[in-house]
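*Asks:* I'd like to go over a predicted model; first the sequence, then the structure.
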Amino acid sequence: MSSGEPSSLVPSMRLDELLAELQTRLEAVLATRDRVHALLEAVVSVGSDLQLETVLRRIVETATRLVDAGYGALGVIGEESTLLEFIPVGLSEEEIARIEHWPHGLGLLGLLIKEPVPLRLASISDHPESYGFPPGHPPMGSFLGVPIRVRDEVFGNLYLTEKRGGAEFDEEDQAVVTALATAAGVAIENARLYEETRRREIWLQASSEVTTTLLTGAGVDEVLSQVARHVQQMADADVTTILFPSADGRTLHVRIAEGADDLVGAEVPVEGSLPGAAYAAGEPYTAGDVGTVGFHMSDEVESGPAAAVPLGTAGSVRGVLALAKRPGRLPFTPSMLRMLHAFAGQAAIALELATARKDAERLGLLEDRDRIAKDLHDVVIQRLFAVAMTLMSAVRLVERPEASTRLRHAVDELDETIRQIRSTIFALQTPPDLADPGLRAQVVALVEGARGHLGFMPGLQMEGRLDNDVPAPIADQLLAVLREALSNLVRHAKASKADVAARVEAGRVVLVVQDNGVGLPAEGRRSGLRNLQERAERLGGTFVAESPAEGGTRLVWDVPLG
């Protein structure tokens, strides 16, 4: 029996080895099955969302989970083979804050951009292309990089580091991540197509609403606010502003702001800023960081990617549409800029239509004023003049002195009425421009401004072509004299009635201010009156301050127009 024992142990040992090998293979099959299931679940998870930014972050999170990596990132490749966007996973907010800057696409990351093929390393620092980490970046050892392709385009790269347990990434890890990257390319393409379709729907709806608003005759600010709201939704921006140039063309001021009310009224220099570049060139521009292009978003919103789109074409740019996002968000793409540039034409059309509507309204107003002026001149004045002539002829037929005096007084009143109507005709023919008010408008403003201090409205009479014939330097002096005279009237006259008359006659402009107050003091300071006299003498004119027999004060400022 003892001689047969060794032969019985051999089959038993071989069976144990076979069973152990079978168990190992079964465990491998089960592990592979579990990993395939995990990969399938990951593919489904990655493709379950259509928001591009959400899809990109989910891809990184899924990849790190599949290969048990400590850190992961997705780098979006931009122009000139640089990293346009960098989405990290596995770093805490404190660790992110300590990093001086995100990678720019140098070293190993740049190698993957130049040669988009999978790259697997036991230690990052051992590779000759290793560029090192930016200050504050945590140390990392093992590395796995896989490109993500969208059709024939390399969209970006998946970067995975620090496999847990100190192990290295193996071929199976590479195969799993490569498979995930393929599915990710499909998910990214779907998200892009979805966002493109969504933007076009928003664009069509916005264009229709803006056009409808324009046709209803809404104000410019209402239309521009609507444009800004639609652009903010279309571009998924955090802040949208519309800027217009200043009078000197050196700065742009914010007129409309969506997402940051504190920006309204802010000024941006044309030279050296992103909106200024778009305004000067008539072309859209984009930047990865608002802070680097001289345009701060808001005190409440941190600065990130930015874009500026001109309102109009080169040579006829009316303003700039400027957009910005928070840091860490995807920048504005060239296709988005083209769409925004096309839509910005809606705002330019709004401005054109508003200007045309304003000109049409002004022309209609001028035509109405001209018609009224002609009616006053050709009908009303002629009839009043005829009545005055009739009354003058009737004076000789009236024997009673009292009646004759009344008739003459009525004729004088008619003459005064005719003069006032003529003054009104001049005012109708030269309507004040709100942007550049004429002399008449400024005289009216000063007289009306004194009303609140006096407690009554002074009488006002203006004759002649005050707006057209009085040069600007003399007009400025006349306004200063009137301002001083009204100030003295308020402070010293104690009057219950006052009259102001300004007229142009025989190459001279005459200003008369008269009241029924206490009159000129016999003694006291007269520095204000001397000032009025000096203003007249400097212009070759005269100034008279007197107390009429009926009481009060009468000031006459008379200067030549030459």
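*Replies:* Good, I have the coordinates.
*Asks:* okay, CA-based contacts and neighbour counts for the rest of this
*Replies:* OK.
*Asks:* what secondary structure does the residue nearest to L158 when sequence neighbours are not counted sit in?
*Replies:* Excluding its sequence neighbours, the residue lying closest to L158 (CA to CA, 6 or more residues apart in numbering) is L74, at 4.8 Å. Assigned by DSSP: H, G, I helix; E, B strand; the rest coil, the conformation of L74 is strand.
*Asks:* run through the residues that contact S125.
*Replies:* By CA atoms under 8 Å, 6 or more residues apart in numbering, the contact set of S125 is 132, 141.
*Asks:* how far away is it from S142?
*Replies:* Taking CA to CA, to the nearest Å as the measure, S125 falls 9 Å from S142.
*Asks:* hang on, the earlier thing: mind checking how far the residue nearest to L158 is from E53?
*Replies:* Counting by CA to CA, the gap from L74 to E53 is 11 Å.
*Asks:* neighbour count winner among the two?
*Replies:* L74 (27 against 14; other CA atoms under 10 Å).
*Asks:* excluding its backbone neighbours, what's nearest H341?
*Replies:* Using CA to CA, 6+ apart and skipping residues adjacent in sequence, the residue nearest H341 is V309, 5.8 Å away.
*Asks:* so the spatially most central residue of the chain: helix, strand or coil?
*Replies:* Nearest to the geometric centre of the chain sits I242, at 2.3 Å (CA atoms, centre = their mean). Under three-state DSSP, I242 falls in the strand class.
*Asks:* here comes the other one, which I'd like you to weigh against the first:
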Amino acid sequence: MAADSGGAGQPAGATGDAAVDREPLLLEAVVGVGADLELRATLQHLVDAATRLTDARYGALGVVDPDRSEGPRLTELFTVGMDEATRARIGRLPCGDKGLLGVLIRDPRPLRVDDLTADPRSCGMPQGHPPMHSFIGVPVLVRDEVFGNLYLTEKRGGPFTAEDERLIRILAAQAGIAIGNALLFENARQRERWIEGAAAVTTALLSGARSDDPLMVVAEQARLLADAAAGVILQPTEEGGMEIVTASTHGDPAALVGTTITPGSPVLEQLLGGEPVFVEDSATDPRMTTPVRGRFGPSMLLPLQSGGRLIGTLALPRSRGARGYTPVERQLATQFASQAALALVLADARRGRERLAVFEDRDRIARDLHDLVVQRLFATGMMLESTQRRAGAPEVDTAIGRAVDELESTIQEVRTAIFALQQPPADAPTSLRGKVLKEAAGAAALLGVTPSTQFKGAVDSRVQEPVASQLLAALRHALAATARRSGVSAIRVTVDAEAQLPDGRPGLRLTVYDDGGGEGTTATSQWPL
């Protein structure tokens, strides 16, 4: 029925005692709607006030997003008159593209119908929906743009009248002003939160306070700001796709980490080109190809790039059935991603400078040990050897011999320490010396004793595969056997690349000694070179 037609036999524009009686209710409704700056509270107040003003059994306010690629649609619905059980039976939010809801979205003018079931434009009610007949719909404009539509059904005592329509139009007009103010307040508050969040990420990454996993810092902060079900970081793979490397979620992050976007995906092409991707429903969007897409609904995928360099992608999916992201949220999240990318680049540069400083300091210590300590120890050993040749008493000769042996052992340990200092602490060792040192250091936590490690000869150049792997396996076996013995307080590991095998051939010998069990135990393995 046309919006200007009279309902229930009452001429359009009619006034009377009933209308006069409702003027205070209208004033009260207008004041109540404008009393709160919180957006969602304002919208719910509007629905409540409209149903009281018209004595309707059911009321709803549908928020319209005009920027959808497939056309304007409802993104959120505030209702009155339906309990949770009824809403659960109805199921998903109507999209608003069909029936009278669609008519009001496409043609935002007041619409009044006496009987929905007899109107040819009606598409019926979904399963579980309570029966409805009388209907009135009025658009809510904010700064001359449609923000949403107010729907009222089932007026008690008969169809809606022209007076009902007049009052609702006045209420909707005044509510548009209140909603505009609430939107400004909500947007300002959202911007403040996102700015504070971006500042917190930058501070955390550049101060080093929480930068052990910088990608997790970004993912977790973004998830909280966006009210998302998960915050994940994807990085490019060697095959040309993208893989989730970090995930912040209430559930199990391991179920997300390792998920890949295969090369050739339309989403991937946009992301690699530096364009953000906004998805209304991950589970049904054909562009989404990941196996975890069925768990999520609205999503944002935002490139993390700075200075033309693509670091990765920040994805912020919400749960199935959750409200979609607003244009303001999309804009703020995109700006956050840009700032986070810059912070990641600066943090990486800071960590690089710190690593360089550590390496330079280690090089200085290694040079000091080599140039001063080793040379002095070597000179002391030579002096003792000279004294040993001049000494006549056997006990003095024996004591000096032990001192020389200890000095040689100390020189080997200092050289091992020099080699360890020259290795990057965060990198996996590639040389055999580095791998032996790593095995010994790893065993220290289990044994409670740090093994003393010595190398003789050109271990790295002389020992090749598969002998190197066999030596490491034998070392692990010997250290594991040591862990099963009691009373171990000292462990010595010796790798001798200048050993001579029993048959006279040059070879490699691994010796692992521990003082456990009272008398001590020595495990020896050897291989020809």
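*Replies:* Yep, it's here. On a predicted model such as this, the values are computed, not experimentally measured, just so you know.
*Asks:* count the neighbours of the spatially closest residue to L214 of structure 1 that is not a sequence neighbour for me.
*Replies:* Leaving aside its chain neighbours, L214 of structure 1 sits nearest to A350 (6.5 Å; criterion: CA to CA, 6+ apart). A350 of structure 1 is flanked by 26 other residues according to other CA under 10 Å.
*Asks:* now do D514 of structure 2
*Replies:* By other CA under 10 Å, 24 other residues sit near D514 of structure 2.
*Asks:* tell me who's in contact with it.
*Replies:* D514 of structure 2 makes contact with 482, 488-492, 520-522, according to CA under 8 Å, 6+ apart.
*Asks:* as JSON lines, the residues you listed with secondary structure and neighbour count would be great.
*Replies:* Converted to JSON lines, the contacts of D514 of structure 2 look like this (DSSP: H, G, I helix; E, B strand; the rest coil; neighbours: other CA atoms under 10 Å):
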{"residue": "T482", "secondary structure": "helix", "neighbour count": "24"}
{"residue": "V488", "secondary structure": "coil", "neighbour count": "19"}
{"residue": "S489", "secondary structure": "coil", "neighbour count": "13"}
{"residue": "A490", "secondary structure": "coil", "neighbour count": "15"}
{"residue": "I491", "secondary structure": "strand", "neighbour count": "23"}
{"residue": "R492", "secondary structure": "strand", "neighbour count": "16"}
{"residue": "G520", "secondary structure": "coil", "neighbour count": "14"}
{"residue": "T521", "secondary structure": "strand", "neighbour count": "16"}
{"residue": "T522", "secondary structure": "strand", "neighbour count": "14"}
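*Asks:* how much space separates P331 of structure 1 from A287 of structure 1?
*Replies:* P331 of structure 1 sits 8 Å away from A287 of structure 1, going by CA to CA.
*Asks:* can you tell me, leaving aside adjacent residues, what's nearest to A254 of structure 2?
*Replies:* A247 (7.9 Å).
*Asks:* quick check, that neighbour in a strand?
*Replies:* Yes - membership of A247 of structure 2 in a strand is supported by three-state DSSP.
*Asks:* hmm, back to that, in what helix or strand does the residue nearest to H341 of structure 1 lie?
*Replies:* In the assignment (DSSP states H and E), V309 of structure 1 maps to strand 306-311.
*Asks:* average distance between the following helix or strand past that strand and structure 2?
*Replies:* Downstream of strand 306-311 of structure 1, the first helix or strand assigned by DSSP H and E is strand 319-324. The superposed strand 319-324 of structure 1 is, by mean CA distance after the TM-score superposition for structure 1, a mean 3.9 Å from where its aligned residues fall in structure 2.
*Asks:* quick check: what element follows strand 319-324 of structure 1 along the chain?
*Replies:* For strand 319-324 of structure 1, the following helix or strand on the C-terminal side (DSSP H and E) is helix 334-375.
*Asks:* just checking, what packs against that following helix?
*Replies:* helix 171-215, helix 220-235, strand 306-311, helix 401-429 (3 or more CA pairs under 8 Å, 6 or more residues apart in numbering; DSSP states H and E).
*Asks:* for Q514 of structure 1, find the nearest of the ones you listed.
*Replies:* helix 401-429 (16.6 Å; CA to CA).
*Asks:* what residues sit buried inside the closest one?
*Replies:* By neighbour count with 16 or more other CA atoms under 10 Å, helix 401-429 of structure 1 contains the buried residues 404, 407-408, 410-411, 414-415, 418-429.
*Asks:* where in structure 2 does the longest strand anywhere in structure 1 fall?
*Replies:* The longest strand of structure 1 (DSSP state E) is strand 153-163. Residues 145-155 of structure 2 are where strand 153-163 of structure 1 lands when matched by TM-score structural alignment.
*Asks:* same question, stretch 122-138 of structure 1
*Replies:* Going by TM-score structural alignment: stretch 122-138 of structure 1 matches residues 114-130.
*Asks:* straight-line length of that stretch, end to end?
*Replies:* From its first residue to its last, stretch 114-130 of structure 2 covers 17 Å (CA to CA).
*Asks:* so how far is it off the chain centroid?
*Replies:* Taking CA atoms, centre = their mean, to the nearest Å, one finds stretch 114-130 of structure 2 lying 44 Å from the centre of the chain it belongs to.
*Asks:* D375 of structure 1: how many residues sit nearby?
*Replies:* By other CA under 10 Å, 14 other residues sit near D375 of structure 1.
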